[in-house]
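Trainee: What follows is a protein structure lacking sequence information:
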């Protein structure tokens, strides 16, 4: 007989906490709650109660449980949780989730087909971010609950994902409830650390007191107060130790043996004779097994040997039963309250409680347990062809239970290697660690090498280093030495990507020592690629590194990069020939960066070669990386983003959130330079926090810089400083982005504030950094803005000096021509952004030399593209160049200043607009007052300086009224009307009043055709 009840007793505080958390998530305040307690203490019952209350509030619930079989199954509770929600409903179609579908396909089997490109493993952080976004979308209306039970049995990947989600719930409508035992391990560490960081609440469930046990028993028996004998309450309270599970088991045993029975409407306890009641769960379950039919008893014992959760297929293999008999026995065991179908998988069953399987196994003598485990392992191996990873782990666990440690070790090691190849490095490390502890002496070193790689790729570089360092010596050039050297190479690559230069170099030295004096070409190529990427890091590239141990001068940064390029080119060709396509792609990617100094055509050729290798060998990640870098080069060459958008589509198809964020940063910068502020802001807001959560540091820094550049180019100084402060906190000033920070952000921001001196200082600082640290960024001002400013400053100084030529020559050398020629001859000078500045510099120099026509053509040719692609900074260059044109009497400086003034006034950049007005006044040109209604004046009239009051007169001229009529309409004097008429004729070029009236009528007709009406501006 089963003794169960839906009533929960003794947990009022915990239920109150869950109710409070549910109310919070419905308001958008996310929370995590961990329920910790021994097996049987009631964690799952509380989680179930939380689910019921959520269902009652129409809050979506996702529920998953880790396996208690000891098998390592990556993401099992997460897969079960999502499947419980979406198996029937299908994939959510919310547009916000489109970038995250490939990552989510790793959790929901039904979404896998074609969702993730072959050859690419979704990273843990990408998966965690995708899950976070999915939960946020689900909870958008009413909130969302995700219940994850038995986290102590979870794989390391699940723990990592849960930690990420917990740390980022605060502003999302999501409640995460996790249950776990207080056993030392990653799950408990996670819960304790989250409580310490105030990102989660932790509640440890205590045993029930006597009063709670009494209430629980009365609820089970549906008995009123005093109906159950006090002796029965005392017995259950003492023997169960406050464990609700044991109360249930012992009460069921009392009912089955009729020690507690109901007669004449009351409950009676038979305590006569010797007390034969079990003293614990083991004896209780042993007695219950004795009452089952022999075939059912044997099936239940075999199922317990297979674990707390078992598949019908495995049970069929071991028992040899046909389906009819097998399911009949399973029904009998279910009716006895021992097992139940697993709701997460149609072909699996679970024991009603995790302790049940352990108790049943413990009821057998050790020899019988071992024999049953051995028999089960052999049956599964014989009946199944190629074992899956989960089946192989089950066989290993059974061999271990049978005392066959070496066999178990080999099985665990094989699954661990498979998981490592599949990218589940954390789970691989767990299995390889288990295999290493069981392995025979002669097999342990080989497993240790694989374990070191798994530890490194899962982010535990220190542990990987210790494992490799502790290996016994082996002869250089032997197979064992080559395997170890390969491991050192892989660990060095991970260390390089983590910018741990010292550790990376140490592993490279160890690899070279193990390969011996003459490593094979493909081995040398792999090492060279790692060393080449190391050469790009600031510490190794910096000048002034001192002298070597023998007193020889170390090569400077550029010599190191040239040597790295020569080595990388040989490594790329060797890797292609020797069948190492991943190394080849890494080498071509490195070469594409290093060869930029000679031109972007050569850089693109390297990337095209990388793309070809990636497509030939179906390397999806390398293919997407090549497309992104090609798109980046195209953006810098033309200012357009077409190829970047194509690259983003490839990154999305791949499912790489890290690469998507990299592309978004580039698209954000392209939007800033193009003056598309709203698009740039959307990109930054959509990716900057996610990149931080993903620990995608390079993309995060770049997005923060984009945010700062966005503010700088709009002339918003305070916003710029706030964004730069975030950039600095993220380590931006220790990164390769410093030249862009100083030149593209701070220098342009200074120009928007009309602080030419500070802008020049920032550009000089950027150049100084680049000279000390060879840079691969070309938009820092060195190849465009700085030469233009130097030329403008030289011209201004020569005009203001009493001995113009001699003093200007002394301060500026050749008047800025050398910097201009240097930039023009460099690959950076061919980029669209820099061509804009160099084109205007050319115009200024031609105008200074008296080539008026050449200067005019230079401005026209430059503006043909720049005005469309880079409108904001194009108008800034007009404002800067106009002063030189006024001094040297060339071009149309008044028109340029009026155009720039109009643009910056509308953009809200008042310092530049004010400077334009000041320059117009100095040129002797009347400057219109900035009165209300100016925005109603058509652009072509604003550009020639028509004022709001003049426009009032112009609008009325379409009706051809006389001056007296206009004066009456506008409440001004006829003399004032005459003054405005004269000004309008001069500004529009109309030589007669009739022509001005015709122009007014023409403009009125155009506005009427476009659906607008010419309105008189307010006074």
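Mentor: Sure, I can see it. Worth saying up front: this structure is predicted, and the values here are computed from it rather than measured. Residues are numbered from 1 along each chain as shown.

Trainee: okay, CA-based contacts and neighbour counts for the rest of this
Mentor: Fine.

Trainee: So for the chain, the centremost residue is which one?
Mentor: residue 694 (3.6 Å; CA atoms, centre = their mean).

Trainee: right, and residue 480 touches residue 473 too?
Mentor: No. Residue 480 is beyond contact range of residue 473, at 9.9 Å (criterion: CA atoms under 8 Å).

Trainee: more neighbours, the two?
Mentor: Using other CA atoms under 10 Å, the more surrounded residue of residue 480 and residue 473 is residue 480, with 17 against 10.

Trainee: Spell out which helix or strand contains the more buried one, please.
Mentor: Following DSSP states H and E, one finds residue 480 within helix 479-497.

Trainee: name the helices or strands packed onto that helix?
Mentor: helix 441-457, helix 461-469, helix 501-515, helix 521-534 (3 or more CA pairs under 8 Å, 6 or more residues apart in numbering; DSSP states H and E).

Trainee: can you list contacts of that helix?
Mentor: By CA atoms under 8 Å, 6 or more residues apart in numbering, the residues outside helix 479-497 that reach it are 446, 449-450, 452-453, 456-457, 461, 464, 468, 474-476, 501, 503-508, 510-512, 514-515, 523, 526-527, 530, 533-534.

Trainee: Now, of these, which are buried?
Mentor: Among these, those scoring as buried are 446, 449-450, 452-453, 456-457, 461, 464, 468, 476, 501, 503-505, 507-508, 510-512, 514-515, 523, 526-527, 530, 533-534 (criterion: 16 or more other CA atoms under 10 Å).

Trainee: picking up where we left off before, show me the contacts for the residue nearest to the centre of the chain.
Mentor: 125-126, 129, 658.

Trainee: ok, now with 6 Å
Mentor: Taking CA atoms under 6 Å, 6 or more residues apart in numbering, we find residue 694 in contact with residue 125.

Trainee: I'd like to know which elements the longest helix along the chain is packed against.
Mentor: In the chain, ranked by residue count with DSSP state H as the criterion, the top helix is helix 557-577. Where contact means 3 or more CA pairs under 6 Å, 6 or more residues apart in numbering; DSSP states H and E, helix 557-577 is packed against helix 521-534, helix 581-594.

Trainee: In a helix, residue 887, correct?
Mentor: Yes. Per DSSP: H, G, I helix; E, B strand; the rest coil, residue 887 lies within a helix segment.

Trainee: Could you count how many residues lie near it?
Mentor: The burial count for residue 887: 15, using other CA under 10 Å.

Trainee: With adjacent residues omitted, what lies nearest to it?
Mentor: Once flanking residues are discounted, residue 887 sits nearest to residue 799: 7.9 Å by CA to CA, 6 or more residues apart in numbering.

Trainee: quick one, strands of the chain?
Mentor: With DSSP state E, the ranges of strands along the chain come out as 31-36, 61-65, 144-149, 174-180, 201-204, 260-263, 266-269, 309-311, 339-341, 348-351.

Trainee: Take this one as well and set it beside the first:
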């Protein structure tokens, strides 16, 4: 019989902790728990109890387990967990998951055909997708009384690097989600243990270490296993169990199984009694127990179990059949024998997978084999798999590599691990690729096949770059021999160091990048480099543009750093040469990289020229089916369209394309750009919603450029509402994300601080910030043109009398001055100059043109009116009073008191009535507020619609008839009506319109 306890013993405190985690998940308070413990201590039993309770409470339960085959299958436990739920309940239909389906396609087979594939999906993107999926699963259960979900990952110590990355990501981001993550692992060192302990140190997860059972619990467990009443077991049995098991529940059960199987412990109607020698050595008790059960089997059954043990604790039945060569019937007969012997059981939710009852069972079976026997089985298994699967597609390569290593063929194993690493890299599993290639490199170190070893090292360097481990990649690249049979040829060496140079320049490692560029330049003359030169030109073009600290680091190749204009010209020449050469050499991705950079640089000559380059990228991407580049080009075209016309239509179309493609980085870039456009339009709630949606995701994904722009957008959102403290907090976060070395830095001066200062009526400070932006742009190449240089700065200088028409003419000659956001301010600046020169008609025409340009920009339109009205009032032209009333009305409602107060001061200076901002003024219709009607005047106005006389109105409002007469006189002046009869008619008309 199977001797195991039907109840969980001695884990009440731990189970209570897990119950708390389940309850928190149901409240939407995500938690994570790591269960540590030695083999057999009861981790799986406790996890199963937690899963049962979650399921009973109506929660979704997902379970997966690390692989014990030695092969690093990317995401295997996570994929198994997802399939354990979706195989039964189907896929969640939450529309917000649409963007994440491509990232999940490798984990959920049903989404592979339904989703477009994207190359290069990062582990972090996959982790974010899993997080969103779990959140959707938890929220999708709203029809149940207790929503939420439980994700159980067992044996994390056997998991692949990608799974570890996903688990770490989930642990750090579960807060606020209806998800409880429960992970089991052995209490040993290693990457999984370090992950768990680090999470515990930062209080992102709880760590529970399962301790051995105490004597009382061991006795209770034994009684539960045998169905005995309390105190019914002989004292010598329980004493031996306490002493020899050391509190390990599995060993307790195995010791009892050994005693019962050896017939030294018997049970009858009178209870249990000892009938022989209880002396079984420990820890060999498990080996003896397994050996006894195995010895009773047929020799063919024993061979079957030994082959299975060599394959690992958990094995797939089809693989075992392939190695043993058994037919279906014989396979099932031997499998049943192992199950009946209490050695094997089905493994979780995945069909055709079985496992040994415990890891110690596997170890016991392997201990019964001689090393030569194990090697022979491993070799036989490897040969059988290679015959059945030529080329070893999929994960067969890793499986055979493990078997070749077990068979003692280190070189063959190394080559196979290297091939598996290449396949993992092609599939986007870069962390697994690194682990596999490092193993291959270690195995082939000292191999006589130096060319093969060099190829493995070359591939490892590329893969390290993909994972961001640049220091290690650079160091390993420098160990490659320069000459001899193991050296790379010049073309491969140039390609490798070009890739390193690109990684270095994007990481702002300028000295490393410059050194690699110089090295590659030295190689290019030694071979046909037509297909290599464009890539290094693109790298050097970007290197030229990278902002440098004060004092200036040397540019590529050791040349002194030029000013921003010269460097832009140099970068443009390099990029153009790269683009044309890449197209000639049929290198579409390199060509797209070069045209993309040119599109940014060409903005300074006009956005039509920039768009022509983006259209070229679009054509290339369409021709070569480069879907990511298609969306990228659409996104940039959409950004340019907004700057010229104020329309976001094309950008929204690009966002939908990124969403459908599952290109998360592009999706977030589109959302950040849409948010900045919303800020400029004055659509602040929309901007807040968009930035809230992507700020956490871009931070989690470590997408630095996107995250920096999101932070700047949030700072601009605060600045455009006059909220300095909030703005400075966002800018501080931007600087913490290395913002000082970002090409986006001038936005902090012009789009954020300068706007905030002008809304505080601090023009000196605003001009100082605009000067900072201009100074930065003169010293560095810039790709941003809405920072005030061509718009707000000329207007403020004109109002302050610090500029003249010649200075203004020089600004308007730049194509950037024609961009809609800039044009609204530039036209007002022109109006100021024309009005000051005594040309009021031309000034008014310029104000009208400014109004047309400002139509999409709510806040900026009113800010412009406030500024130009001051100049018009001082120089005696235009109609500043209605401009000021309109601006005052807006800024009062927008809670920007400094500008609203300035508008009221200017109205007083103009001799116009000033709106009284008493309680209830919001009840006055906006059109009447703009005419200056006070709350009391509006009350009189409403009664005039009923054609009441002064005496009647005074009685209704409890004021004197003389006061009513004063209010009527003021109403006639403010509304421009000729007499009381006309005022009556206007009151009737206005109140009727308000009613509708």
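Mentor: All right, it came through fine. What you see is a predicted model, and the numbers here were worked out from it, not measured in a lab.

Trainee: Need the TM-score from the superposition.
Mentor: Once superposed, chain against chain, the TM-score is 0.94 (TM-score structural alignment, normalised by the length of structure 2); 986 aligned residues with a CA RMSD of 2.6 Å.

Trainee: What residue in structure 2 is paired with the residue nearest to the centre of structure 1?
Mentor: Using TM-score structural alignment as the criterion, the counterpart of residue 694 of structure 1 in structure 2 is residue 701.

Trainee: ok, that match to residue 707 of structure 2 distance?
Mentor: Residue 701 of structure 2 sits 9 Å away from residue 707 of structure 2, going by CA to CA, to the nearest Å.

Trainee: hmm, back to that, and for the longest helix of structure 1, what's in contact with it?
Mentor: With CA under 6 Å, 6+ apart as the test, helix 557-577 of structure 1 has contacts from 522, 525, 532, 541-543, 584, 587.

Trainee: in the superposed pair, what's the mean gap between it and structure 2?
Mentor: Aligned to structure 2 and superposed, helix 557-577 of structure 1 gives a mean residue distance of 2.1 Å (mean CA distance after the TM-score superposition for structure 1).

Trainee: Any buried residues in that helix, and which?
Mentor: 557-558, 560-561, 564-565, 567-576.

Trainee: What of stretch 649-658 of structure 1?
Mentor: Across stretch 649-658 of structure 1, burial judged by 16+ other CA under 10 Å covers 649-658.

Trainee: Save those residues as JSON lines, and put in distance to residue 19 of structure 1 too.
Mentor: Compiled in JSON lines, these are given as follows (distance: CA to CA, whole Å):
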{"residue": "649", "distance to residue 19 of structure 1": "43"}
{"residue": "650", "distance to residue 19 of structure 1": "44"}
{"residue": "651", "distance to residue 19 of structure 1": "42"}
{"residue": "652", "distance to residue 19 of structure 1": "39"}
{"residue": "653", "distance to residue 19 of structure 1": "41"}
{"residue": "654", "distance to residue 19 of structure 1": "41"}
{"residue": "655", "distance to residue 19 of structure 1": "37"}
{"residue": "656", "distance to residue 19 of structure 1": "37"}
{"residue": "657", "distance to residue 19 of structure 1": "35"}
{"residue": "658", "distance to residue 19 of structure 1": "37"}
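
Trainee: Quick one: map residue 910 of structure 2 onto structure 1.
Mentor: Match for residue 910 of structure 2 (TM-score structural alignment): residue 923.

Trainee: Over to residue 253 of structure 2?
Mentor: So, by TM-score structural alignment, residue 253 of structure 2 is matched to residue 248.

Trainee: excluding its backbone neighbours, what's nearest that match?
Mentor: Once flanking residues are discounted, residue 248 of structure 1 sits nearest to residue 3: 6.0 Å by CA to CA, 6+ apart.

Trainee: For the one you found, list the residues it contacts.
Mentor: Residues in contact with residue 3 of structure 1 (CA under 6 Å, 6+ apart) are 220, 248, 252.

Trainee: ok, the second one - how many residues close by?
Mentor: If you count neighbours by other CA under 10 Å, residue 248 of structure 1 ends up with 21.

Trainee: Serialize the helices and strands packed on helix 479-497 of structure 1 to JSON lines and add fields for distance to residue 829 of structure 1.
Mentor: Formatted as JSON lines, those follow (distance: least, CA to CA, whole Å):
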{"stretch": "helix 441-457", "distance to residue 829 of structure 1": "41"}
{"stretch": "helix 461-469", "distance to residue 829 of structure 1": "42"}
{"stretch": "helix 501-515", "distance to residue 829 of structure 1": "33"}
{"stretch": "helix 521-534", "distance to residue 829 of structure 1": "26"}
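
Trainee: Ok, which of the ones you listed comes nearest residue 762 of structure 1?
Mentor: For residue 762 of structure 1, the closest of these is helix 521-534, at 28.6 Å, according to CA to CA.

Trainee: what range in structure 2 does the closest one sit on?
Mentor: Mapped onto structure 2 using TM-score structural alignment, helix 521-534 of structure 1 spans residues 530-543.

Trainee: which outside residues touch the matching stretch?
Mentor: With CA under 6 Å, 6+ apart as the test, stretch 530-543 of structure 2 has contacts from 498, 502, 505, 571, 574-575, 578, 581-582, 585, 594.

Trainee: mind checking how far it is from the chain centre?
Mentor: 29 Å (CA atoms, centre = their mean, to the nearest Å).

Trainee: Please pull up the equivalent of residue 967 of structure 2 in structure 1.
Mentor: Mapped onto structure 1 by TM-score structural alignment, residue 967 of structure 2 lines up with residue 980.

Trainee: count of residues packed around that match?
Mentor: Counted by other CA under 10 Å, the residues lying close to residue 980 of structure 1 total 20.

Trainee: Quick one: residues contacting it.
Mentor: Contacts of residue 980 of structure 1 were listed using CA under 6 Å, 6+ apart, and they are residue 950.

Trainee: try it again with 8 Å
Mentor: Per CA under 8 Å, 6+ apart, neighbours of residue 980 of structure 1: 949-950, 953.

Trainee: Let's have those residues in CSV, adding neighbour count.
Mentor: Shown next, in CSV, are the contacts of residue 980 of structure 1 (neighbours: other CA atoms under 10 Å):
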residue, neighbour count
949, 21
950, 21
953, 23
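
Trainee: What's the local residue count around the equivalent of residue 425 of structure 2 over in structure 1?
Mentor: Under the alignment (TM-score structural alignment), residue 425 of structure 2 pairs with residue 420 in structure 1. Residues lying near residue 420 of structure 1 (other CA under 10 Å) number 23.

Trainee: thinking residue 805 of structure 2 is in contact with residue 835, fair?
Mentor: No. Taking CA under 8 Å as the definition, residue 805 of structure 2 is not a contact partner of residue 835, at 11.5 Å.

Trainee: Mind checking which of these two has more residues around it?
Mentor: Just comparing residue 805 of structure 2 and residue 835: by other CA under 10 Å the higher neighbour count belongs to residue 835, 23 against 15.
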